[in-house]
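**Q** Following is a predicted model, sequence given first.
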Amino acid sequence: MKVSSKGEYALRALLVLGQHQGNVMTIQEISEKTLVSINYLEQILLQLKKFDYVKSKRGAKGGYLLQKNSNEINIGEVIRNLEGPLSPMSCASITRYEPCPLEAGCQLKPLWSLVRDTIAYVLERTTLEDLLLNRINLLEGEKIIVNK
């Protein structure tokens, strides 16, 4: 799994909107706080709107605001919606599995599955609220410790 600039910028925009939850922000304000160009940000906000993470308000005092509460926005879901599967290889993907001719005796597939499961475990248990409140999951040894 690789998070592109689109995924990174979408999370930045959600964080900025979350910091101003309930308030409408112009695209210019969001752009200044995220350091993302207005043109690219418009495309990203349209996708976030399509998935019901944000809503827009028209008019002189228009702009964007969160559609959901920050505790309802799951980071794993956001990344999957914008970037696709979390698996590093298609043969280990749950949502977009593609068979491989070497799969039957493949000794790498368990590794890719573990990577997929670990990434999914962390992202699916993280909400926008967790990020806003700096409640990030820490990996320590073989245990995942949740700071909540």
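**A** Thanks, I have the structure now.

**Q** drop to CA atoms for contacts and neighbour counts, all remaining ones
**A** Will do.

**Q** ok, the closest residue in space to K6 that isn't next to it in sequence - contacts?
**A** In this structure, K6 finds its nearest non-sequential neighbour in I44, 6.8 Å apart by CA to CA, 6 or more residues apart in numbering. When contacts are counted by CA atoms under 8 Å, 6 or more residues apart in numbering, I44 touches K6, Y9, A10.

**Q** Tell me which stretches of the protein form strands.
**A** 54-57, 63-66, 137-140, 143-146 (DSSP state E).

**Q** got the buried residues for the third one?
**A** It stands for strand 137-140. Across strand 137-140, burial judged by 16 or more other CA atoms under 10 Å covers N137.

**Q** Would you mind measuring from T127 to G22?
**A** Distance from T127 to G22, counting by CA to CA, to the nearest Å: 17 Å.

**Q** With neighbour numbers in mind, choose between those two.
**A** Taking neighbours as other CA atoms under 10 Å, T127 and G22 compare with T127 leading, 22 against 14.

**Q** okay, now the one to match up with it:
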Amino acid sequence: MKISTKGRYGLTIMIELARHNGSGPVSLKTIATDNNLSEHYLEQLVAPLRNACLVKSVRGAYGGYVLAKDPSEITAGDIIRILEGPITPVEGIEDEEPAKQQLWIRIRDAVKNVLDTTTLDDLRKHGDDDRQDPHMFYI
């Protein structure tokens, strides 16, 4: 299974919203500028996320998007399935010989496990750790 830009950029949107969770809506323009992405493409990706009730839109001059749930309640698997479809390493697993079928099932289950046990809160925290200067000393 190859995750396309839909899944990758969708995760970017959701991680950015998780980072700003509780501090008001974030515009797609801000997310696009901060991550050097196409705002128009992000608009296409946020629609299915909104339809799946993972994000809410806020209208107005200071509008944008906010998470519809707590970041600890949304998994990477939720986002990937909405934007990419079912998680399958190969098509037609049922037609494979038993040895290969078991391999593909194990791979699928391992990927599902990682995606379904990684929350937006986990991803947000990991990103925050990376942004800290490891050479900064406080006295």
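**A** Alright, I've got the coordinates. Given the structure is predicted, the values throughout are model-derived calculations rather than measurements.

**Q** thinking again about what came up before, let's have the strands of the first structure in CSV, adding distance to N81 of the first structure.
**A** Listed next are these as CSV, based on distance: least, CA to CA, whole Å:
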stretch, distance to N81 of the first structure
strand 54-57, 14
strand 63-66, 17
strand 137-140, 22
strand 143-146, 24
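
**Q** what's the most buried one of the ones you listed?
**A** Of all those, strand 63-66 has the most neighbours on average by mean count of other CA atoms under 10 Å, namely a mean of 22.

**Q** what's the mean deviation for that one versus the second structure?
**A** Taken against the second structure, strand 63-66 of the first structure registers an average deviation of 1.0 Å after superposition, with mean CA distance after the TM-score superposition for the first structure.

**Q** Which residue numbers in the second structure does that strand align to?
**A** Aligned by TM-score structural alignment, strand 63-66 of the first structure corresponds to residues 64-67 of the second structure.

**Q** Identify the residue spatially nearest to the equivalent of V90 of the second structure over in the first structure, adjacent ones excluded.
**A** In the first structure, the residue matched to V90 of the second structure (TM-score structural alignment) is M89. Of all residues not flanking M89 of the first structure in the chain, W112 sits nearest, at 6.5 Å (CA to CA, 6+ apart).

**Q** Just give me the neighbour total for that neighbour.
**A** Using other CA under 10 Å: W112 of the first structure sits among 18 other residues.

**Q** From T118 of the first structure, how far off is it?
**A** From W112 of the first structure to T118 of the first structure the distance is 10 Å (CA to CA).

**Q** same thing with K109 of the first structure?
**A** From K109 of the first structure across to T118 of the first structure, the span is 14 Å (CA to CA).

**Q** likewise K57 of the first structure?
**A** The value you get for K57 of the first structure to T118 of the first structure, if CA to CA is used, is 38 Å.

**Q** Which residue is most remote from the mean position of the first structure?
**A** Relative to the centre of the first structure, the most outlying C-alpha is that of G105, 33.6 Å out, by CA atoms, centre = their mean.

**Q** how much space between that residue and S31 of the first structure?
**A** 49 Å.

**Q** ditto for G76 of the first structure
**A** The spacing between G76 of the first structure and S31 of the first structure, counted by CA to CA, is 24 Å.

**Q** swap in I73 of the first structure?
**A** For I73 of the first structure, the distance to S31 of the first structure - CA to CA - is 21 Å.

**Q** Next: L11 of the first structure.
**A** The gap separating L11 of the first structure from S31 of the first structure is 13 Å, by CA to CA.
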